[in-house]
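structure for this input, please:
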Amino acid sequence: MKPIRNSAKAVIIHDGRLLVIRLEDQYGTAYVFPGGGQEKGEELKDAVARECLEEIGQAVTVGELLHIREYIGKNHEFAEWDADVHQVEFYFECTLKDAGATVFEGSNPDDHQVAVEWIALEDLPSVRLYPKTIGELLLKRLPSRIYLGDLN
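Purely as a prediction, here's the structure:
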């Protein structure tokens, strides 16, 4: 069994749009938040800043912790190949240091990553966003709930 993994994610909203990574997989297009695994000896805020450089090619200012979500693979739609994954995800409010950035090319993109895009918050219900619940909270502009548990 794999160890539990920490992952730091960026929630970047500007002018009513959310910055996301577009992936292409066997089911089509999906969107995820920039971010990834915390390395040993690295603080979570440093992990999300590093991951943003790697995936979107932009420096960010890391703000407040918004949500903590668990992903227990055996409970989700990808259980067939993700059953042994248990990840704790920390979602931080972030802003781009270059607010006018138009080029997003990271040095180490995710597997299946094909682009970085802005999606209008009101369009989130019509796209395949993971985790969907965080998109719903952002769309409704609900206050952060911090611990969300194992959800999609």
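
CA only for contacts and neighbour counts going forward, please
Fine.

distance from the longest helix along the chain to the middle of the chain?
With secondary structure taken from DSSP state H, the chain has its longest helix at helix 44-56. With CA atoms, centre = their mean, to the nearest Å as the basis, helix 44-56 stands 11 Å off its chain's centre.

elements contacting that helix?
strand 5-14, strand 35-37, strand 60-72, strand 86-96 (3 or more CA pairs under 8 Å, 6 or more residues apart in numbering; DSSP states H and E).

contacts for the second one next, please.
In other words, strand 35-37. Residues from elsewhere that reach strand 35-37 (CA atoms under 8 Å, 6 or more residues apart in numbering): Arg5, Asn6, Ser7, Ala8, Lys9, Ala10, Ala47, Val48, Glu51, Cys52, Glu55.

what sits against the residue nearest in space to the middle of the chain?
In the chain, the centroid-proximal residue (CA atoms, centre = their mean) is Phe33; its distance is 2.2 Å. Phe33 sits next to Lys9, Ala10, Val11, Leu19, Val20, Ile21, Tyr130 when contact means CA under 8 Å, 6+ apart.

another sequence for comparison is provided below:
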Amino acid sequence: MEKIRLRSCALIISNGAVLLIEFRNDQDSGVHYNLPAGGVEPGETLVEAVIREAREEASVDIEVGPVAFVYEYQPTKNNNLYGETHSVSVTFQCDLKPGSTPKLPDNPDSNQTGVKWISIEELPSIQLYPEICQDIMNYYNGLPYRNYVEEHEIQRERLMGGSP
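From the prediction side, this is the model:
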């Protein structure tokens, strides 16, 4: 039986910017970004996991709102691009609790280099994983967007030189 990793993610937008976690790339001197996110632990709900992950990765307390996106990575449909584990990520629209200020945690992941507010307009110029910058921009601007995204669709669009 194939195991599926369940992940929970926070989409935190404030003053026209998205809160992102900055990571050093393994293969070069560049950086990439992720939403605050991580795996759901045994006995934990998706909401409990997103609250914990936001605290662990960005040192913030959040209010969890509705689901904004569901992203699925299926290894065999992607030639194992990101490994052999099938994963499903549920991204919630979240707000910072009053007085909560994002900052690098005391004990960040070894590749985590920052916690940054990136303006909505800047999103196309950064490397975000998964590659849903346009979807986030459309979501923010009240335009149609993909609320269910499959990684192999992102890769097909990249090959065709398009965007969603």
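
I'd like the contacts of Phe33 of structure 1 as TSV, with neighbour count and distance to Gln113 of structure 1 appended.
Below are the contacts of Phe33 of structure 1 laid out as TSV (neighbours: other CA atoms under 10 Å; distance: CA to CA, whole Å):
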residue	neighbour count	distance to Gln113 of structure 1
Lys9	27	15
Ala10	29	16
Val11	23	17
Leu19	23	14
Val20	23	10
Ile21	24	7
Tyr130	14	14
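
which one of these is nearest Glu122 of structure 1?
Proximity of the contacts of Phe33 of structure 1 to Glu122 of structure 1 (CA to CA) peaks at Leu19, which lies at 13.3 Å.

quick check: Gln27 of structure 2 vs Thr45 of structure 2, distance?
34 Å (CA to CA, to the nearest Å).

about what we covered before: include distance to Gly37 of structure 1 when you put the contacts of Phe33 of structure 1 into a markdown table, please.
Listed next are these as a markdown table, based on distance: CA to CA, whole Å:
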| residue | distance to Gly37 of structure 1 |
| --- | --- |
| Lys9 | 9 |
| Ala10 | 12 |
| Val11 | 16 |
| Leu19 | 19 |
| Val20 | 17 |
| Ile21 | 16 |
| Tyr130 | 16 |
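
rewinding a little: include distance to Ala83 of structure 1 when you put the contacts of strand 35-37 of structure 1 into JSON lines, please.
Converted to JSON lines, these look like this (distance: CA to CA, whole Å):
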{"residue": "Arg5", "distance to Ala83 of structure 1": "14"}
{"residue": "Asn6", "distance to Ala83 of structure 1": "17"}
{"residue": "Ser7", "distance to Ala83 of structure 1": "17"}
{"residue": "Ala8", "distance to Ala83 of structure 1": "21"}
{"residue": "Lys9", "distance to Ala83 of structure 1": "21"}
{"residue": "Ala10", "distance to Ala83 of structure 1": "25"}
{"residue": "Ala47", "distance to Ala83 of structure 1": "25"}
{"residue": "Val48", "distance to Ala83 of structure 1": "25"}
{"residue": "Glu51", "distance to Ala83 of structure 1": "25"}
{"residue": "Cys52", "distance to Ala83 of structure 1": "27"}
{"residue": "Glu55", "distance to Ala83 of structure 1": "25"}
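
how much space between His112 of structure 1 and Val11 of structure 1?
Applying CA to CA to His112 of structure 1 and Val11 of structure 1 gives a distance of 20 Å.

aligned to the residue nearest to the centre of structure 1, what sits in structure 2?
Mapped onto structure 2 by TM-score structural alignment, Phe33 of structure 1 lines up with Leu35.
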